[in-house]
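**Q** The following comprises the amino acid sequence and a computationally predicted model.
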Amino acid sequence: MIASVECSAVSGEVYAPPSKSYTHRAILITSLGPGGRVLRPLLSADTLATISASEAFGAKIGKEEKKDDLFIDGVGDLPQTPENVIDVLNSGTTLRFCSAVAALTDGAVLTGDSSIRTRPNGPLLDSLRELGADAFSIKNNGKAPLVIRGKMLGGTAHLQGGLSSQFLSALFIASPLAERETRIRIVGELKSRPYAEITLDMLHDAGITIEEGEQEFIVPGGQSFDLERYTIPGDFSSASYPLAAAAVTGSEVMVKGILPSRQGDSAIIDILTLMGAQVSWNRESGDLRIKGGELEGIEIDAGRTPDLVPTIAVLGAVAKGTTTVVNAEHVRHKETDRLHAMAVELTKMGAKVKERPDGLEITGGKLHGASVHGYHDHRIVMALTVAGLVAGETRIDTAEAVDVSYPGFFREMERLGARVRVE
C-alpha cells in the first residue's frame, strides 16, 4: 500500500487510540487468571496476535457486539501446552511475553514474520534457562523460531537490560506462577524502564506481589492472577503523530483521551514544549491541546522513550538549529533499525542527518517531497507521513504497517485536514 501526502495543515480534535502496550498486558494477565473484561482495548494486528497466543494457552476470548470490549475466560493460573506453533506475526511484545508463559507449560514453538525473525531474544532465553526452563533458538542465533519447554521453577536470573525492557516484563508476567521464588538481577542499564513499570503496576492490580529494587526484583512463586476489569488508557506513542503534525505545520489540534499513566512516551509533551510548541494538558479530562510555531532544536535522551525517536527525528528535521538524539542504540532492535531508517529517508527529503552508533544528529531545514520507504514499520510510516505534510509530494510504501498500532491513522489524519491518499 502506498500513502501519498501533500503539503497541508491540520486542525480540530482527535481521540488518541487506546494504548497498545497496556492492551497486550491486560489481555495476557487477564487470560492467566480466572478471566474478566478488558475495556476499550486497541484491536490491532499486534494485539490480535496476543489474543491468538492467549487462546493457544487455553483462554477463551470474545468481543462485545457493539463495542470492542473483550470478555475473557482465563486459564486459572494453569496455562495449557499449545496444540500448534504460535505465530506472533509482527509483534515482538507477543513473542517475548508468550515465550516466558510457554516456560510454564510442557513446551511451545513461537515464530513470526520476516521482521520478527531478525529481532534478538538472547537475554530472555538465557534468563529462562537460569530459571529451569529449556529455551533455545532453532537457528542458535537468539532469534525466532524459538522453542521453549518448561517448567520454569524459579531461582536467580541475570538479565541484560540494554536491549529491551520487554524481556523483564516477560519474566514479571510468568514468574509469579513458578514453583519457587524468582530473583531477577539487571545487568547494566535497563532501557525503556517505563514499560517495565507499566507491567509492575498492572500486575499489582491483578494481585501479584513483586518486590521492586533499582537493579533487582524479587517475585514470590505460587501466586494467583486476578484482573477482573481493566480499562485501557489512551496511547501517548500514537498521540505523538497528530501532535507533531500540528507542531511542524504551525497548526492547532486537540488530542482527547490522554489521561495520566506510567507511559514513558508522555515525554512528548515536554519535548514539544522545549522545542517551542504551545502545549496545555488537562489531566482530569484527558484533553491535550497543542499549537505549533517555530521549533528549535534540542538534545534528547531516548533511553526511556525509544518509540518516540521517529517522531523526534521529523521534528528535528523541521526545527531551526540541530536536534541531537542520544542513548538510543536500542532503537536499532525494533521492527527495523529505526535510527538508520530515519536517517536514510529524511536525507532523501532534504534533511541533513548524521547517524551515530547510539543516536542521530539532525540539522533542520526545508524538506522536499520524495518517494520513501516505510520498512514495514508502523512508526516509520506514521513519522514520514508527518514529514510529508511539510515536504509535500511524498509517497510512502508499506503504508499498511500502521495497522500494527493505529489502524485508523490515515482516516484520522484526513479528518484533521491532512491531504493524504492511500492507494
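**A** Sure, I can see it.
**Q** from here on, contacts and neighbour counts on C-alpha atoms
**A** Noted.
**Q** can you give me the strands in the stretch 1-150 of the chain?
**A** For the stretch 1-150 of the chain, the strands defined by DSSP state E, counting those that start in this stretch cover 3-5, 11-15, 35-39, 60-63, 70-73, 86-87, 108-111, 134-137, 146-149.
**Q** Any idea which of these gets closest to residue 46?
**A** strand 86-87 (11.0 Å; CA to CA).
**Q** List the contacts of that closest one.
**A** 49, 53, 56, 108, 109, 110, 111, 112 (CA atoms under 8 Å, 6 or more residues apart in numbering).
**Q** hmm, back to that, looking at the strands of the stretch 1-150 of the chain, which is closest to residue 196?
**A** Sorting the strands of the stretch 1-150 of the chain by CA to CA, the top spot, which is the nearest, belongs to strand 35-39 at 19.9 Å.
**Q** what packs against the closest one?
**A** helix 20-32, strand 70-73, strand 229-231 (3 or more CA pairs under 8 Å, 6 or more residues apart in numbering; DSSP states H and E).
**Q** Which neighbouring elements make contact with the second one?
**A** Packing contacts for strand 70-73, counted by 3+ CA pairs under 8 Å, 6+ apart, involve helix 20-32, strand 35-39, strand 60-63.
**Q** picking that back up, looking at the contacts of strand 86-87, which one is closest to residue 241?
**A** Using CA to CA, the contacts of strand 86-87 come closest to residue 241 at residue 49, 24.0 Å.
**Q** Strands of the stretch 251-400 of the chain, start to end?
**A** Under DSSP E, counting those that start in this stretch, the stretch 251-400 of the chain gives strands at 252-256, 278-282, 287-291, 299-301, 322-326, 352-356, 359-363, 371-372, 394-396.
**Q** Tell me which of the ones you listed sits nearest to residue 182.
**A** Ranking the strands of the stretch 251-400 of the chain by proximity to residue 182 (CA to CA) places strand 299-301 first, at 31.8 Å.
**Q** what's near enough to touch residue 98?
**A** 53, 170.
**Q** and if we set it to 10 Å?
**A** Residues counted as contacts of residue 98 (CA atoms under 10 Å, 6 or more residues apart in numbering) are 28, 50, 53-54, 57, 86, 88, 92, 104, 108, 110, 148, 170, 173-174.
**Q** Just among the residues you listed, which is most surrounded?
**A** Most neighbours among the contacts of residue 98, by other CA atoms under 10 Å: residue 54, with 29 neighbours.
**Q** ok, second structure coming up, stack it against the first:
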Amino acid sequence: MLKQDYQTWMDQVEPDQDFQARLTEAMTSEPVKTPRHTFRVLVAAAVMCGLLGITAAAYYMGAFEFLKEQNEYAMLGMNEVYETCAQPVGVSVTAENGDVFTVDRVATDGTFCTIFYCLYVQDETWQYAPRMALCSGGEDISMEGYDNSFENQEYLADDHTLYGAWRFLLRMPLEDGEQVELKLARYGDAEPGELAPLLWENTLTFSVNPIQGEQFELDAVLSARIGGEPVQVEAVSLNRSPLGTLLRLRWAEEDSSEKDWYDFALRDGDTGAYIPYDQVVINHYWDPEGYVDSVYELYGDVRGLKQLEIIPTTSVGGVSPRQVVALEDLPSADSGNPDGGYAPASYEAVDGQLIVKMQPVGAVNAWYARLLNGVYFQDAQGEDLFEDVWVEKIKNRSDGTITVISTPSAESYARDVDKVARICFSVQQYKLLEGQKAVIRLDAQ
C-alpha cells in the first residue's frame, strides 16, 4: 500500500522511468491474498476486483459481454469502439491440470491488439493470470512492457473464474487473415525467497482481420532537453485508427541514452485545441541500434487532425506545489498552472472508495498522467485525511480524463469519509516554448 506521506514525496520528485518500473515491480511482486483481488503482471494501475459483486454464474458469459458491464472498464471510454471492432474468436485450450483459457474476441489494427479472454482455474490462488506473448511465425511481435494505459484489466467472477482484456503494442502490423500464436505460461504461488513454479505452458492459434488505420511518416526535428542536456528529437511516425493513435519520437543514443520522457504539449494546428496524451512504457530492446525511441498515445477525438503542433514545455520553479479545490467548487477548471494541466471535475465516495475525475485543461503535458497518485483529501481545517491508501488511475482515451480511485484502509475510510471538504492535487508549474514548436502536416501514406 502507498502511504500518504510517501505519495507526497513521490509527487515532489520526478523519478526516472527505469526507477518507476522497478518500483512498480517491487510494489506488486508479493500481494497479500485477499478475496476477489487479482495480480497484474505488467500493469501498475490495477483494477481492484474486490469491488465487484459478481456471482459464479458469470463464467457462462463471454469475456467481452462481461467486461462491458464493469464500471472501471466503462471509464476507459472504449465501449463503443470495441463493440464495433472486436471480432469473435472463440478458441480455447485446456491445460493438464484442467485450467481452461479461452480467447473470446480480438480487436487489432496495425499498432494494437487487444485480447478479450476468460480463464477458469482449478485451484484457488492469488496468481491467476498467465503471462502472455503474441507471436507470428514463431517471432515475438509484441513489445513487452506496454504500460500507462488500461490493459491488462482483470476481474474475478468467483474464486475460479477470471475475465480480462490484455492489450498488446505491436512491433509490426498484421496482415488480413494472418495466423498468430498467443503463448501462455501460468505460474503458481511462490514460497518466500523462491521462484514461482511453472504450472503449465500452452499456445493458442487463431487468425486476425485487422481494421485499416492511417500511417503517417513524419519529418520534423525538435530541440529538447533530456536529463538536463540539449537533444535533437526526431518525430518519426504517427499511426491512427479507432483503436488508438500513437506518436513515435526518436533521438540518437550518443546524444542521450536516457530512456526518459521529455515534456511537451500537443495542439491541433487548425483548431487550436490541445490534445491530452500519455507516454507508453516500452521495452527498449527493440529500439533501432544507436537510437532511443519514445512512444506516446494521443487521447480524445483526433480523427480530423491534419496539422499537429508539438510544443516543448519547461518546468518553472522547484518542488511541485499542491492545488486545493473545495468540493462545493466542483467542477473546477483551475489546474494551478497558467498554461494548463489537470483539474478535478467530480468527486464521489462509494463502497470504501474515493473517486475523483481529473479533466485536462488547456495545454497539458504527460507529467500528471504519469504520477503514481496526485490526489489527496482534507477536512475543512486543511488536515490530511485517510491512511494506507491504494491508488489506481484509469485514463479515458475518448476524452483524456483521468479517474483517480483511492481506496484507504476500511478503518480510516469509516472515520474520515464524512469529513472530506477539499481535494488536493499535485501541480507542475511549466510554460510553453512556442518558439521551439514543430508543425507537422499529416499526409496519409
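**A** Sure, I can see it. The shown structure was predicted, so the numbers you read here are calculated from the model rather than taken from an experiment.
**Q** so what number do they get for TM-score?
**A** The TM-score (TM-score structural alignment, normalised by the length of structure 1) is 0.26; 197 aligned residues with a CA RMSD of 7.6 Å.
**Q** picking up where we left off before, tell me which of the strands of the stretch 1-150 of structure 1 approaches residue 200 of structure 1 most closely.
**A** Nearest to residue 200 of structure 1, of the strands of the stretch 1-150 of structure 1 and by CA to CA, is strand 35-39 at 17.6 Å.
**Q** secondary structure element for residue 93 of structure 2?
**A** strand 87-94 (DSSP states H and E).
**Q** what's that strand packed up against?
**A** strand 100-108, strand 112-120, strand 198-208 (3 or more CA pairs under 10 Å, 6 or more residues apart in numbering; DSSP states H and E).
**Q** buried residues in it?
**A** 87, 89, 92, 93 (16 or more other CA atoms under 10 Å).
**Q** Turn those into TSV, columns for distance to residue 347 of structure 2.
**A** Below are the buried residues of strand 87-94 of structure 2 laid out as TSV (distance: CA to CA, whole Å):
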residue	distance to residue 347 of structure 2
87	36
89	39
92	41
93	43
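**Q** just those now: which is nearest residue 241 of structure 2?
**A** residue 87 (15.7 Å).
**Q** residue contacts, that closest one?
**A** 104, 105, 106, 107, 108, 115, 116, 208, 209, 210.
**Q** I'd assumed residue 203 was in contact with residue 131 of structure 2.
**A** No: using CA atoms under 10 Å, residue 131 of structure 2 is not in contact with residue 203; the gap is 11.5 Å.
**Q** Counting neighbours, go ahead and name the busier of these two.
**A** Neighbour count, other CA under 10 Å: between residue 131 of structure 2 and residue 203, residue 203 has more, with 17 against 14.
**Q** between the helices and strands packed on strand 35-39 of structure 1, which gets nearest to residue 347 of structure 1?
**A** Nearest to residue 347 of structure 1, of those and by CA to CA, is helix 20-32 at 29.9 Å.
**Q** Just want the angle from that closest one to strand 35-39.
**A** With axes from the mean of the first three to the mean of the last three CA atoms, to 10 degrees applied, the angle from helix 20-32 of structure 1 to strand 35-39 works out at 160 degrees.
**Q** Show me the helices in structure 1, by range?
**A** Remark: helices assigned in structure 1 by DSSP state H are 20-32, 45-56, 92-102, 122-130, 166-174, 193-205, 236-249, 267-275, 309-318, 338-348, 378-391, 409-415.
**Q** out of these, which comes closest to residue 186 of structure 1?
**A** Closest among these, using CA to CA: helix 166-174, at 8.7 Å.
**Q** hang on, the earlier thing: and which of the contacts of residue 98 of structure 1 is nearest to residue 245 of structure 1?
**A** When the contacts of residue 98 of structure 1 are compared against residue 245 of structure 1 (criterion: CA to CA), the nearest one is residue 92, at 27.3 Å.
**Q** Residue 70 of structure 1 and residue 28 touch, don't they?
**A** No: between residue 70 of structure 1 and residue 28 there is no contact under CA under 10 Å: 11.9 Å.
**Q** overlap in contacts of those two?
**A** With CA under 10 Å, 6+ apart as the test, residue 70 of structure 1 and residue 28 both reach residue 51.
**Q** Make CSV out of the helices and strands packed on strand 70-73 of structure 1 and add distance to residue 315 of structure 1.
**A** Below are those laid out as CSV (distance: least, CA to CA, whole Å):
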stretch, distance to residue 315 of structure 1
helix 20-32, 23
strand 35-39, 33
strand 60-63, 38
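**Q** And the ones you listed: which comes nearest residue 312 of structure 1?
**A** helix 20-32 (19.7 Å).
**Q** can you list residues touching both of residue 131 and residue 203 of structure 2?
**A** With CA under 10 Å, 6+ apart, residue 131 of structure 2 and residue 203 have common neighbours 183, 184, 185.
**Q** Just the ones of these in helices?
**A** Using DSSP H, none of those sit in helices.
**Q** Pipe these into CSV and attach neighbour count and distance to residue 246 of structure 2 per row.
**A** Output for these, formatted as CSV (neighbours: other CA atoms under 10 Å; distance: CA to CA, whole Å):
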residue, neighbour count, distance to residue 246 of structure 2
183, 18, 25
184, 17, 27
185, 15, 29
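**Q** Tell me the one of those residues nearest residue 237 of structure 2?
**A** For those, the nearest to residue 237 of structure 2 is residue 183 (29.1 Å; CA to CA).
**Q** my guess is that closest one meets residue 139, correct?
**A** No: counting by CA under 10 Å, residue 139 is not a contact partner of residue 183 of structure 2; they are 11.0 Å apart.
**Q** what do those two both touch?
**A** residue 133.
**Q** sorry, back to before: quick check: which of the strands of the stretch 1-150 of structure 1 is nearest to residue 385 of structure 1?
**A** Across the strands of the stretch 1-150 of structure 1, closest to residue 385 of structure 1 is strand 3-5 (CA to CA), at 6.6 Å.
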